[in-house]
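K.L.:
Give me coordinates for this.
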Amino acid sequence: MDDLVVVGAGPYGLSIAAHAAAAGLGVRVLGRPMASWRDHMPEGMYLKSEPWSSNLSAPDGRHTLAEYCATRGLAAEHGRPLPIGAFSAYGMWFARHAVPEVEEVTVTEVTPQGDGFRILTAEGPPLLTRTVALAVGVMPFVHHPRALRDLPPGHASHSSGHRDLARFAGREVAVIGAGQAALETAALLAENGARPCLVARRSRLNWNTAPQPLHRPALRALRDPHSGLGTGWRSWAWSELPWAVRRLPAPTRERIAATALGPAGAWWLRDRFERKVPVLLGHRLHRAVAVGERTRLGLTTTAGESVVLDVAHVIAATGFTPDLARLELLDAGLRAALETVGDSGSPELSSGFESSWPGLFFAGLLTAPSFGPSMRFVHGAGFTAGRLVKGVRQRLGDRGRRRGSTGTARFDRAASGVRPGVPPGHPKTSLR
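P.N.:
So this is what the prediction gives:
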């Protein structure tokens, strides 16, 4: 039985595995390395975060993005956007140098078994592990606007569903959304010969300003500090104090996760976008109908006026909604037993990223209502990996002591009278 199985091999999963291996744990990593970045982002996209804040995390501080770029003759400079392809290649390099071999299998089910977990894959026999860390990324949580969900196949898609936007050349495409994914997708569509139009509920688009120099006079740096999530004290707090966010009341954490660092475009994209993409701001999508091979959108303005937009295709750049109910690989009874953060549908977590089910840990987007918005960015992987592995070691120590006292490595639920779906010692009130 393994000490830890990490499900997912993106920035969070790889970072956790690197820390776990360095701590001497028996760890296995399951998944396709950097899958979301390699398979679900259009060619031509750039990393929005600064290179120095986009490192995967190894416990010795090595294997940084700058180190990788230096070996390839690439520039990883402050204020200079890096292609997504280069970042994906960096993640693959990190996996080869800092992580135990990644097993490229598809996990289909995670189920409690005895004092640990059974993990089923599409490719091989079951695995048994004492603890499991779910670092599944964002793809299970793709959000499609309700108005688009009943359209026939081929009429609408999500922005994460495209690797090559050249297929839309010569066609009218409505892009729904106002964040970086929507703005950059629309710009890339135009640059690939399509005729995009951006549709957004917001009355104005927000654009980030060009980053200030890293080295500035002390007073300027104090007034507007740099952080992994941008400049300013608020961004600094989200970036550097996720442990403090977790100590806030649940409703406050829910609000922060939902509203902090809202939709905005990168400063380097603005000119490319504004020169080529028409916009319909203050327009809410309320209806979508297939008319032959085209799609007719019913929009409503803030003044209550109706607008009809006829296009060849609709791309929803509407982000991701973290919700345990959509994590189908996790046993349904286990999911139902988990304590959540208010109404968010995300698990309540200990300071070590452990859920209310002993031995089950989470990382990435699902942890934002516990630790704040840094968990939506690569920058949060460093904080997560160190704390989560510490939590795993503590859990394994607790189980070792329990095994030592009972003389058995397994807990017999039937004999104990514990009802199905609730783990033994269910720590609903003992989150650290």
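
K.L.:
only C-alpha atoms for contact and neighbour calcs from this point on.
P.N.:
Will do.

K.L.:
Helices along this structure, start to end?
P.N.:
11-22, 35-39, 65-72, 84-98, 180-191, 218-223, 233-240, 242-246, 250-259, 270-276, 332-337, 368-371, 380-406, 413-416 (DSSP state H).

K.L.:
Show me which residues of the first one are buried.
P.N.:
If you call a residue buried by 16 or more other Cα atoms under 10 Å, then helix 11-22 has these buried ones: 11-21.

K.L.:
which one of those is nearest R395?
P.N.:
Nearest to R395, judged by Cα to Cα, of these is A20 at 13.3 Å.

K.L.:
From A133, how far out is the closest one?
P.N.:
Going from A20 to A133 by Cα to Cα, to the nearest Å gives 11 Å.

K.L.:
what do you get for G13?
P.N.:
Going from G13 to A133 by Cα to Cα gives 8 Å.

K.L.:
what's the overlap in contacts for the two?
P.N.:
The contact sets of G13 and A133 overlap at 6-7, 363 (Cα atoms under 8 Å, 6 or more residues apart in numbering).

K.L.:
Among those residues, name the ones in strands.
P.N.:
6-7 (DSSP state E).

K.L.:
Could you count how many residues lie near the nearest residue to W236 once chain neighbours are set aside?
P.N.:
Nearest residue to W236, sequence neighbours excluded (Cα to Cα, 6 or more residues apart in numbering): S227, at 5.0 Å. By other Cα atoms under 10 Å, the residues close to S227 number 20.

K.L.:
I have a second one here; can you model it like the first so I can compare?
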Amino acid sequence: MIQPVAVIGAGPFGLSTAAHLRAHGIPVRVFGEPMVSWRDHMPAGMFLKSTPVASSLDAPQRGHTLADYCDAAGIPRLVTDEDIIPVETFVAYGEWFQQKLVPELERVRVVSVDRRTTADGNGGGTGDGAGDRTGDGTGGAGGFELKLDSGELITARAVVVATGLSGLAHLPPELAAAAPDGPAPTGPFSHSSQHHDLGRYSGKDLIVVGAGQSALETAALAAEAGARVRVVARGRGSVAFGAPPWKQPRLRPESPFGRAWSLWALSYYPHPYRHLPAQVRHHLVRRVLGPLGAWWLRERFENSVRVSEVDRVLRADTTDGHPGLTVLSHTGRTERLSADHVIAATGYRVDVAAMDFLGPELRTRLAVSRGTPKLGAGYVSSIPGLYFTGLPAAGSYGPVMRFVCGTEFASPRLVRHLAAAHA
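P.N.:
Below you'll find the model as predicted:
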């Protein structure tokens, strides 16, 4: 009996990959709750920053775009750069995509993944995780063993990790030190990924740390829910908003993210990205399409939120039950800003060490670069048969992997590589 391929995660990258595997006739088992990060870890009332053209999951056949879903659901089509997408609509689209193309999704959690021990007692595969070497995807005779939270043990010839943002929320050290038990909505400090209902802060003083879309939209939504909100952002002019579509330059190539040669290249030709020096790759992942509010958010934000642009946050603490930040101003003066709660909208950071569902041997033997897996052609890691897609692949394939439109590049290439390696 041919062992299936296991896909861990049922967000955009997991669903897209699974749809392509099924279209290739490759047995696959897919684990996870569909669109769970978008449904449970994004604030109600949120809109996507990405345009409709950048928000479709890649499918192996026509008829499964966001516009197709709108037609099927009988709602107005979202197709132009001026159309903004409610998160609830995007979640419903992802669930529709899953029902159409990945109907066998198993809503269970993968507790652990280990290499399966072969009859001679050796694990399959040869990747040793050393240096810059990457696996060839051919897999080992033993494959992998997965334990599910249902108690079931299964074997798989290959594993695709598509867990999205799960477990990757990042707190800067100065904030993390003030939350030794971790961020929590009921504590003094939390992370923006922990909030679905911002109404809990109505009538309260709230500080949001950050300058990206997540920070600015969280702040605007909280203010509209009745909170008194201050955004604390590092750097002069750090709080900024993009130009509306009708003001975009017309003499540059179009990309899902805007009109610029660099964005066009990173969107459609990320093939050579993994060959760049590590320092360059990680810098581009952080800086390209960096902190910037959506054009449609500006008026809502400026009408309701105070902004403190500081040189840096020195430390965070809690005094008399109230959390606060000690900041250094651009004039060199220190100041303590206090509130009833602090939300860190400080993004996500890939760290293989935090992916505790991967067995200790896998995590030890994986070749990594600044915590991210080093991937070869077809998204295979240094351990043959173990693939990563979505955000964990950004360190190897560039900023496009941070966005839904990255499924168009990643899914077919990953599946072609896997199919050839396991033919």
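
K.L.:
picking up where we left off before, I'd like to know which of the helices of the first structure is closest to E293 of the first structure.
P.N.:
Here helix 180-191 is closest among the helices of the first structure (Cα to Cα), at 19.4 Å.

K.L.:
how about that closest one, which residues of the second structure does it hit?
P.N.:
Under TM-score structural alignment, the alignment places helix 180-191 of the first structure onto residues 213-224 of the second structure.

K.L.:
any idea how far the matching stretch is from the chain center?
P.N.:
19 Å (Cα atoms, centre = their mean, to the nearest Å).

K.L.:
Check the mean deviation of that stretch from the first structure.
P.N.:
Comparing stretch 213-224 of the second structure with its match in the first structure after superposition yields a mean distance of 0.3 Å (mean Cα distance after the TM-score superposition for the first structure).

K.L.:
can you list contacts of that stretch?
P.N.:
43, 45-46, 49, 192, 198-199, 201-202, 208-210, 228-231, 291-294, 297, 300-301, 304-305, 344-346.

K.L.:
Equivalent analysis for stretch 123-142 of the first structure, please.
P.N.:
1-10, 12-13, 36, 105-106, 115-120, 158, 319-323, 326-327, 359-365, 392, 396.

K.L.:
what does that stretch correspond to over in the second structure?
P.N.:
Going by TM-score structural alignment: stretch 123-142 of the first structure matches residues 150-169.

K.L.:
in that stretch, what's buried?
P.N.:
155-166, 168-169.

K.L.:
before we move on, the earlier item: closest to W207 of the first structure out of the helices of the first structure?
P.N.:
It's helix 270-276; of these, that one is closest to W207 of the first structure (Cα to Cα) at 7.2 Å.

K.L.:
Residue range in the second structure corresponding to that closest one, please.
P.N.:
Going by TM-score structural alignment: helix 270-276 of the first structure matches residues 298-304.

K.L.:
ok now the matching stretch, how far from the chain's centre?
P.N.:
For stretch 298-304 of the second structure, the distance to the chain centre is 26 Å (Cα atoms, centre = their mean).

K.L.:
Looking at the buried residues of helix 11-22 of the first structure, which is nearest L241 of the first structure?
P.N.:
The closest of the buried residues of helix 11-22 of the first structure, once distances to L241 of the first structure are taken by Cα to Cα, is Y12, at 18.0 Å.

K.L.:
Who's the closest spatial neighbour of that closest one, skipping the chain neighbours?
P.N.:
Y12 of the first structure sits nearest to A381 (Cα to Cα, 6+ apart), 5.0 Å away.

K.L.:
Pull the contacting residues for the one you found.
P.N.:
11-12, 15-16, 56-57, 364, 375.

K.L.:
Tell me how far the aligned partner of it in the second structure lies from P244 of the second structure.
P.N.:
In the second structure, A381 of the first structure lines up with T407, judged by TM-score structural alignment. Between T407 of the second structure and P244 of the second structure the distance, using Cα to Cα, works out to 25 Å.
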